[in-house]
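Q: pasting the structure only:
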């Protein structure tokens, strides 16, 4: 008899007590889809961007908006001399929708406009919820909607691009802070200067932050006001399309950092009080305000909100040809208390009724939609609680994300580097933390992302090097602190990538140990761009040691691609010697051996492996990476000794201090 339990439960006995909750959540997804679709496909209803907002047809302009609490709505703008005119009054339709049609000659590409909305007890100017272009007046700082209807639509040169790998090597990037100069960089500058760098470095995926329009630059793009609008700080919608098209021509996939976990509170720029009702898109009462983020929380149980967000997913994939979406703040969405202050050490914490099952239903529907309409697109969840099933296929009882970010790993590295002296680094614990993941999920590991470098924190390399980074990065200067920092930075990145489940991520500049932190212009720093840029010249200066870390990162990424390392999901632990701080594991035909000891090198150290011949590929101690060149990679190593009960022999190796070795079985 066939089991009625979802495979996720059959594969994990610890989930059995919660099978009813899992089944109930699946049923809720079916109910939500039924209510939304009424017999149609998700792809047929997630098209709000083609219905709402301003559209030019061969015969007329047509504008629609959903504002159920409104009593009257007017278009105002350049065309009306910014006056409220009955000729531009919208007509109320069914279900709280409003509409107006205008002759073609009335509106022109590039004109500015807004909505003026009246409701019982109030009125105000608003930006259209589905508006695809917002621009800010440099003097007044006020945002307007701009009519974006160029006479010559963008022509894609690579319309049929398909990602070359299912194992993303992600280069996380922020367009605005990608210039070396103290300024806001542009899509076109990123296309010309940064994309070739990413290609040269070997990464296969670009993850772009801060694409959706946000009124405050210092929010890093996470306080979104206009969900369908490309951030105009960096250029036009066509400029972004050119960036993506160029990336595709270089063989690079492009993933967008999508913000659906919350919205900025702003009323004139955003959705905070769009039609006079604070609960049009968001929760009412205590659940409306996110207590930690000073932002508004979407009501995922309202069909119109689901329609808005699902259409937003479809819009970015269809209109801009993004190759995937990285969903930000998923933990905050999953839990009624946003997961704040919890350590999630017990399965009950995932099924105790403190979860927002409407949000879970939305995320599941979003994944279903994306994979139905764009089969090659990937979805990535930024989630730290470890909710089971998040990155498990829908048909197995999961929520359908392709990947989960292994958020605990960078936090773990900070804890180790910040809190433990070198001699207390526990290699057994390191291996456990880097490899502990659910077998039914694909994960993406990283040593640090943008999160670890925001103001008030430090990049990994800066934390290792400290103030010496300012005085002893010259090639001709010897310094033990810098030597340690460089050695450990390489070892940490090597072990993080080679133990990763299915992919790897790096934030721009961190590959060469970018110093200091990230801090956007704000009142508190006198609106300085000093820390909101990337100092590429550090890595390109032949007189500085940053070049060693850059060269090492290139070799690291090349290894991941050449070896197809992630096609074998798991590593095999070969040796863990905590007292001596030696660790070894294998993956595919490769052997990785680490000596974390800061003072003791080992000669003829035995590592149990399959019998055969092994040759060095590279070590973190190689001269080209700023090491001491203590290992000769040309030497072939033959296993010796009789095989043990597991059929293994010993590989006798020289293991220098603070070094990681990569060997391949011939």
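A: Yep, that arrived. As the structure is a computational prediction, the values presented were derived from the model and not from experiment.
Q: contacts, neighbours, all on C-alpha from now
A: Will do.
Q: show me where the stretch 501-650 of the chain has its strands.
A: Ranges of strands within the stretch 501-650 of the chain are 503-507, 572-577, 582-587, 590-595, 602-609, 613-619, 636-638, 649-655, based on DSSP state E, counting those that start in this stretch.
Q: got JSON lines for these, with distance to residue 98 and mean neighbour count too?
A: Listed next are those as JSON lines, based on distance: least, CA to CA, whole Å; neighbours: other CA atoms under 10 Å:
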{"stretch": "strand 503-507", "distance to residue 98": "43", "mean neighbour count": "24"}
{"stretch": "strand 572-577", "distance to residue 98": "61", "mean neighbour count": "16"}
{"stretch": "strand 582-587", "distance to residue 98": "59", "mean neighbour count": "22"}
{"stretch": "strand 590-595", "distance to residue 98": "63", "mean neighbour count": "24"}
{"stretch": "strand 602-609", "distance to residue 98": "70", "mean neighbour count": "16"}
{"stretch": "strand 613-619", "distance to residue 98": "65", "mean neighbour count": "20"}
{"stretch": "strand 636-638", "distance to residue 98": "75", "mean neighbour count": "16"}
{"stretch": "strand 649-655", "distance to residue 98": "72", "mean neighbour count": "19"}
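Q: in CSV, list the ones you listed along with distance to residue 121.
A: Output for the strands of the stretch 501-650 of the chain, formatted as CSV (distance: least, CA to CA, whole Å):
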stretch, distance to residue 121
strand 503-507, 48
strand 572-577, 67
strand 582-587, 67
strand 590-595, 69
strand 602-609, 77
strand 613-619, 71
strand 636-638, 82
strand 649-655, 76
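Q: just so I know, which of those strands lies nearest residue 465?
A: Among these, the nearest to residue 465 by CA to CA is strand 503-507 (18.6 Å).
Q: what helix or strand is residue 113 located in?
A: Per DSSP states H and E: residue 113 is located in strand 112-119.
Q: what helices and strands are in contact with that strand?
A: In terms of contacts (3 or more CA pairs under 8 Å, 6 or more residues apart in numbering; DSSP states H and E), strand 112-119 is packed against strand 70-77, strand 122-126, strand 143-146.
Q: this is the other structure I want to compare:
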């Protein structure tokens, strides 16, 4: 006897939108929902399996028997199966037993489940995202914090390895325990946002969360949905934004996951040239299928809505947009125009960006991890763009790290690796990433990418950070890089926090803290960070000395800062052209002793005119150092020397 009663949360309009690919709140319909029918409390289940012969609910309430609780197929041909089971409560374990057209029984976890078991069975749990939020002030004002005209300095972290239990190093901290340690740390360091590597449920720890099976479930490794909400709430209450990594590019072939969900290629593209990823051995969503688009865009909405996320960093966009990504000739099929652009994926990304910005306005950010020169990625959809708020500046990252790996004597031959970004930096809205991908798989930690002895390595890295923080664009730094983690990132253990006992590591951390402060308080660094008017080269071609000089400009007249980089291991008394009538003061020196520098003075030696209108200053630049100068606004300014303690 079937113990399931008829019930529905779907209206005809819901089904219409779902089939059209334009239902963006499916999480309020699909999945397991606690409801009441005829005065009896229970759970309503619904799942999409259009090619199934039969779908039943199995769980710890019926000994995983697929014959007792059979769902009803909707009459409208939508492929939705649904029904009500009374007296079930929160915490009930369940799966769907899907009988395929061939008669096979597949045990599938719920694609819309809010929680999953953390074991090899990975059953779904009847759960809820109810939470009493206390971040109203942040939510009302976050548009100012997430604006392209605001400073955005992101701390990227992996929750499983940022910090672990001190007494049991193999044990993960709970989201709430992490909040107690992470929130004051981010606040002290001055980062404006955190970016959490995927918090959606995933079965395989070495995937770092990028092989997702439970797209709507907060991973139970670190606690419940409410525990994650507490972490986000605490960050918001301390004026810290939260960006979540989101992975609509692929999913693993786990037996209980999305792959061949009803015995057919339901979520993945059936053509392996479009549906299988050769690098990750995973499966690629069918972006041309309307129901799949509804699933994915609803998923994006879910994290922005239910979890109050301030932004989504979209993973592996390059692989989505290019049909020939990581494929040999003959292993991919051109689009209808003969090109390599996946037109369905592009249209999906445009729909995604249009939908989330329409729903949340400019209070949120979407960020593309995209490594090619795909055009107009951050331009509006109505102008033919893809509609992202920002994209990672991968070219800048590669050129910068390549330069800092060079021997000092060879740097003059690679000088323009650090100037080349200015040729394209306003083509898109860029975020400069020094991410987790750069400190794994034998690539070495950032500090060991630097050339020279220990002092030179730290001096190089300090100057690299000065370059990044004073360059146009938003910033992203991976956890541990702020204090010079010496080993590559290891997802199985905590960061090496004990390194902060050593002055060079503590000094580097103090430098990052100071740079965050300067970036977030000096409007010249962020007001025009995506505008051509915000940047000007003063010296870009001094190959012999490895010196770079540039200006950053705010919106107010006279709001100007100058950055001077000396990337050679020698002290220079250097002549710099300055605007006529201006006077300058040093406000930052990466070689200061408090950052474990050598303490060489950053000293303005002389200001003078050569001719009627051309003005210069002579300044001492410490070795392997970056200094920042501010244009003085006092018309009665008298030249004086800025002394740093030796």
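A: Yep, it's here. Since the model is a prediction, treat every value here as computed from it, not as a measurement.
Q: residue range for the strand holding residue 113 of the first structure in the second structure?
A: The counterpart of strand 112-119 of the first structure in the second structure, using TM-score structural alignment, spans residues 93-100.
Q: per the alignment, name the residue of the first structure opposite residue 84 of the second structure.
A: Checking TM-score structural alignment: residue 84 of the second structure goes with residue 102.
Q: also residue 514 of the second structure?
A: Alignment note (TM-score structural alignment): residue 514 of the second structure maps to residue 555 of the first structure.
Q: closest one to residue 492 of the first structure among the strands of the stretch 501-650 of the first structure?
A: Proximity to residue 492 of the first structure (CA to CA) singles out strand 590-595 among these, at 10.1 Å.
Q: that closest one vs the second structure - mean distance after superposition?
A: Taken over the aligned residues, the distance from strand 590-595 of the first structure to the second structure averages 0.9 Å (mean CA distance after the TM-score superposition for the first structure).
Q: chain center to that strand: distance?
A: Counting by CA atoms, centre = their mean, to the nearest Å, strand 590-595 of the first structure is centred 29 Å from the centre of its parent chain.
Q: equivalent analysis for stretch 82-93 of the second structure, please.
A: 36 Å.
Q: could you list the buried residues of it?
A: Neighbour-count burial for stretch 82-93 of the second structure, counted by 16 or more other CA atoms under 10 Å, picks out 82, 83, 84, 85, 86, 88, 93.
Q: okay, now residue 38 of the first structure: neighbour count?
A: When neighbours are defined as other CA atoms under 10 Å, residue 38 of the first structure has 11 of them.
Q: the one 10 residues further on too?
A: Residues contacting residue 48 of the first structure under the criterion other CA under 10 Å number 19.
Q: do the same with residue 67 of the second structure
A: Using other CA under 10 Å, residue 67 of the second structure has 16 neighbouring residues.
Q: can you pull the contacts of the residue nearest the centre of the first structure?
A: Central residue check for the first structure by CA atoms, centre = their mean: the C-alpha nearest the mean position is that of residue 326, 4.6 Å away. Residues near residue 326 of the first structure by CA atoms under 8 Å, 6 or more residues apart in numbering: 255, 256, 257, 258, 379, 380, 381, 382.
Q: next, the buried residues of the strand holding residue 113 of the first structure.
A: Buried positions in strand 112-119 of the first structure, judged by neighbour count with 16+ other CA under 10 Å: 112, 113, 114, 115, 116, 117, 118, 119.
Q: and the two most separated of these?
A: Among the buried residues of strand 112-119 of the first structure, 112 and 119 lie farthest apart (CA to CA), at 23.3 Å.
Q: for residue 586 of the second structure, see how far away residue 136 of the second structure is.
A: The gap separating residue 136 of the second structure from residue 586 of the second structure is 40 Å, by CA to CA, to the nearest Å.
Q: returning to that earlier point: mind giving me JSON lines with the helices and strands packed on strand 112-119 of the first structure and columns for mean neighbour count and distance to residue 232 of the first structure?
A: Below are these laid out as JSON lines (neighbours: other CA atoms under 10 Å; distance: least, CA to CA, whole Å):
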{"stretch": "strand 70-77", "mean neighbour count": "21", "distance to residue 232 of the first structure": "19"}
{"stretch": "strand 122-126", "mean neighbour count": "18", "distance to residue 232 of the first structure": "18"}
{"stretch": "strand 143-146", "mean neighbour count": "22", "distance to residue 232 of the first structure": "10"}
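Q: can I get those strands in TSV including distance to residue 38 of the first structure?
A: Formatted as TSV, those follow (distance: least, CA to CA, whole Å):
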stretch	distance to residue 38 of the first structure
strand 70-77	27
strand 122-126	32
strand 143-146	33
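Q: quick one, what contacts the equivalent of residue 211 of the first structure over in the second structure?
A: Alignment note: residue 211 of the first structure maps to residue 199 in the second structure; criterion TM-score structural alignment. Taking CA under 8 Å, 6+ apart, we find residue 199 of the second structure in contact with 209, 218, 219, 244, 245.
Q: thinking again about what came up before, now the residue nearest to the centre of the first structure: how far from residue 171 of the first structure?
A: For residue 326 of the first structure, the distance to residue 171 of the first structure - CA to CA - is 13 Å.
Q: quick one: the helices in the stretch 201-350 of the second structure?
A: 225-237, 272-275, 290-305, 317-321, 343-360 (DSSP state H, counting those that start in this stretch).
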